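Engineer: Structure, please.
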Amino acid sequence: MYRDTPPPSVQLSPEVTDALDAGLPVVALESTLLAHGLPRPDNRAAADEVEAAVRAGGAVPATIAVLDGVPHVGLTPAQLDRVCADPELAKLGVRDLPVAAAFGLSGATTVSSTALLAAGAGITVFATGGLGGVHRQSAETFDESADLVALARTSLVVVCAGVKSILDVPATLERLESLSVTVLGYRTRTFPGFYVADSGSPLDWSVDDAAQAAAVFAARRALVPGAVVVANPLPAEEQLDPALHDRVIAGALAAAEAEGVRGKAVTPFVLDHLHRASEGATLAVNVRLVLRNAELAGRIAAALAPQIAA
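Structural biologist: Now for the predicted structure:
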C-alpha cells in the first residue's frame, strides 16, 4: 500500500510500521491528554485503557509524543511510562515542534501537532477527548487554538466529544465552518458539550455508523484537503450533571482569570481546578468519553482501511 514516507527524524514503532505497510487500520492518539489532562498516576492506567479501546474497535493504536527531540508515532510501554511520569514534559503544538527538534526536547503533542505527525505517517484517523477552539472573550484576547487551522490543512478523521467546555462553542463552530472543516454528529444533530451530551449548538449533518463516517472522509479526501470531525456525545446517563457542570466551569474560569492564567496554560489549569471542584467527577467523565471516542475511531479506521487500500 502506498503511503508517504516520514522524514528520518520521525520514528514509527514496529507495530505501527507493520500495520501501515499491511494496510491495516491505525488510530493516532495524542499525548497531551496523558501528560497534562489527567492526574498522575491515573494517567498511566488511562493510557493502556485508551489503547485497548482502539484495539477493541479493530485498529492498532499509535500514541504520539516527542522524546529527546524525535517525534515518535507509537510508543512502547516504557515510553508511555516516561510520558505519564514526567511533570516537566512540555506541551507541544505545531509551532513548537521545530524548537523541540532543534534542542532535543521532550514533550506531549496537542491535537494540532498529533494531527500533523499522524497524517505525515499515513494515519487517517485520530481520537481525542475534546478539540481546542475559540476561547471566551476572544474578541479582546484573540485567543484561538491552533487546532482549528491544523484541521483545515490536515486530511484525517478526528473523533472527539466536542470542544473543551471552557471554550465558546458557537464561535468555534463558526470558525470551523469558515475553515471548511466538515463536522458530523455521531447519531446526533446537536454538537456535544464535552462533559455534557448537548452543548445547545445544532449541527447540519450526522452519521449513524462508522461506515458512513468513513464514506464521508473518503469523499472529502477525493475533493479537497482537510479534516472530518466526528462529534461523539456521551450518553445522557454517563454525562456530568449539567448543573454541576455549569457551576464548576464558572468557578474554574473565574479562578484562571483571577490568577492571570493565559494561552496554552489555561486548559491544564482549568482541568485541574475542575477535578478538584467536582471531587473527581470530571476526571471520571473525561476518561469515559476518551474511551468511547477511541473505540469509535477504531471502528471508523477499520471501515476506512479497505477504501484507502483500493
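Engineer: contacts, neighbours, all on C-alpha from now
Structural biologist: OK.
Engineer: Strands of the stretch 1-150 of the chain, start to end?
Structural biologist: 11-12, 26-29, 60-67, 70-73, 90-92, 107-109, 125-127 (DSSP state E, counting those that start in this stretch).
Engineer: Switch these over to a markdown table; also include distance to V158 and mean neighbour count.
Structural biologist: Below are these laid out as a markdown table (distance: least, Cα to Cα, whole Å; neighbours: other Cα atoms under 10 Å):
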| stretch | distance to V158 | mean neighbour count |
| --- | --- | --- |
| strand 11-12 | 20 | 20 |
| strand 26-29 | 9 | 32 |
| strand 60-67 | 14 | 26 |
| strand 70-73 | 16 | 23 |
| strand 90-92 | 18 | 22 |
| strand 107-109 | 15 | 28 |
| strand 125-127 | 5 | 31 |
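Engineer: compare with the first, here's sequence two:
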Amino acid sequence: MRVAEEVSAALATGSAVVALESTLLAHGLPPGRNRKVATAIEDAVRAAGAVPATIAVLDGQMCVGLGSAELDLVCDPDAEFLKLSARDLGPAIALGRDGATTIASTSMIAHAAGIGVFGTGGLGGVHLPAPGEVSSWDVSADLDVLAATPIVVVCSGVKSVLDIAATIEVLETRSVPVVGYRTDFFPAFYRRESRFRVPWRVDTPASAAAVIAAHRDRGPVRSGVLVANPVPVEHELDAGLHDRLLAEGMAKVAHSDVRGGDVTPVLLEHFHTASGGASLDTNEALVLANVALAAEIAVALTSE
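Structural biologist: As a prediction, this is how the structure comes out:
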C-alpha cells in the first residue's frame, strides 16, 4: 500500500481524512466531466476541513490519495481501468493491474490505511429479481463489507433500480446502523425519499459523530455505520421523469437477455441517456453533498 504524504501526515496527527472511491470517476461519469468532478469532490472535502484520499489500484499497488496526474489517468477512458470490488483486489495486485475501487474495495483499503470515514454516491444493494424470477441472489459485496468493516459510509441510500426493502433488511440482519441525516425516510438516490423509514435520525454532523463514536465504543465494533443523506432538494430528479425512466428501463430489461449484475448498469445507462443528462446532474450534486457531509462528520469525530 502507498499512502500519499498529505494523507499520511493527517492520519499521524489525528486530523480528519475522508476516503473517496475511484469507480465513480472511471466508470460512472462521462470522460471530461469525470475529471472536473474529481477536482470538485476533493475541493468539497477540503472546504469542510478534511483531507481527501481518493483510492485506486495502480500497477498492482493500493494507492491511498492520488496526485493530479494519477487522477488524470483514472479519468482517461483509454487507460481502461478495471472495476475492482473486494474479491478483485488480490488478482489485481498479483497481476500488476490498474483498477478503480468500488465502495466495497475502497472501504477495505481505507480501513487498512486507518481512515474511518468514506463519502460516496449510492450504496450497492440487493438487485431486483430478473423477469420471471421471484427473488434475486444478486447482492452487492458493499453490504457484507460494511457489515465487517468499522467504517462510516455517507451516501444517498441506494438507487431506485435496486430492491430497497431487501437492502434495508440485509443491513438490519448484518447489524449495520442506518442513520438518516435530516430525514426520516431512506433515500432512493435520485429521489430524496423512498417509502421506507430509517430507524434513526440525526440533524447535525456532531450528532452523527456521537452516534458513530458510541457504536464503535459499545456496539458490534466490526460493523460500519451507514449515514443516509438525501440529494439536495433543488437537485432531486423530477418524480414523473424518474418513474417514466424506471418503467422504460425495466421494460427494456424484460425484453432483453440481460440478467444478474448486468441489469443495474443497463438501467442506469438508460437513465443517463433518456433523461438528457438530468440524472448525471443529480448524481454529481448528491456526491458533492455527501463528501462534504462526510468531511464534517470526520472533523466532528476528531473531537470525540
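Engineer: Superposing both, give me the TM-score.
Structural biologist: Here the TM-score for the pair of chains, by TM-score structural alignment, normalised by the length of the second structure, is 0.94; 298 aligned residues with a Cα RMSD of 1.4 Å.
Engineer: coming back round to it: how about the strands of the stretch 1-150 of the first structure, which one is nearest A211 of the first structure?
Structural biologist: For A211 of the first structure, the closest of the strands of the stretch 1-150 of the first structure is strand 125-127, at 13.1 Å, according to Cα to Cα.
Engineer: Identify the residues contacting the aligned partner of V66 of the first structure in the second structure.
Structural biologist: Under the alignment by TM-score structural alignment, V66 of the first structure pairs with V57 in the second structure. Counting by Cα atoms under 8 Å, 6 or more residues apart in numbering, V57 of the second structure makes contact with 63, 92-93, 97-101.
Engineer: repeat that for 7 Å
Structural biologist: 63, 98-100 (Cα atoms under 7 Å, 6 or more residues apart in numbering).
Engineer: what about the first structure, which of the residues you listed hold up?
Structural biologist: Contacts from these that recur in the first structure, judged by both residues aligned by TM-score structural alignment, their matches' Cα atoms under 7 Å, are 63, 98-100.
Engineer: Let me have those residues in a markdown table, adding distance to G260 of the second structure as columns.
Structural biologist: Conversion of these to a markdown table gives the following (distance: Cα to Cα, whole Å):
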| residue | distance to G260 of the second structure |
| --- | --- |
| C63 | 30 |
| D98 | 25 |
| G99 | 22 |
| A100 | 21 |
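Engineer: Looking at these, which is nearest M108 of the second structure?
Structural biologist: Closest to M108 of the second structure, out of all of those and judged by Cα to Cα, is C63, at 12.3 Å.
Engineer: ok, and the closest non-adjacent residue to the residue most central in space within the second structure?
Structural biologist: Nearest to the geometric centre of the second structure sits T120, at 3.4 Å (Cα atoms, centre = their mean). The shortest distance from T120 of the second structure to any non-neighbouring residue, by Cα to Cα, 6 or more residues apart in numbering, is to C155 (5.3 Å).
Engineer: Can you check which of the strands of the stretch 1-150 of the first structure gets nearest to A243 of the first structure?
Structural biologist: That would be strand 125-127 among these, by Cα to Cα, at 27.6 Å.
Engineer: Which stretch of the second structure lines up against that closest one?
Structural biologist: Counting by TM-score structural alignment, strand 125-127 of the first structure corresponds to 117-119 in the second structure.
Engineer: cool, stretch 210-222 of the first structure as well?
Structural biologist: With TM-score structural alignment as the criterion, stretch 210-222 of the first structure aligns to 205-217.
Engineer: Mind reading off the mean deviation between the matching stretch and the first structure?
Structural biologist: Taken over the aligned residues, the distance from stretch 205-217 of the second structure to the first structure averages 0.9 Å (mean Cα distance after the TM-score superposition for the first structure).
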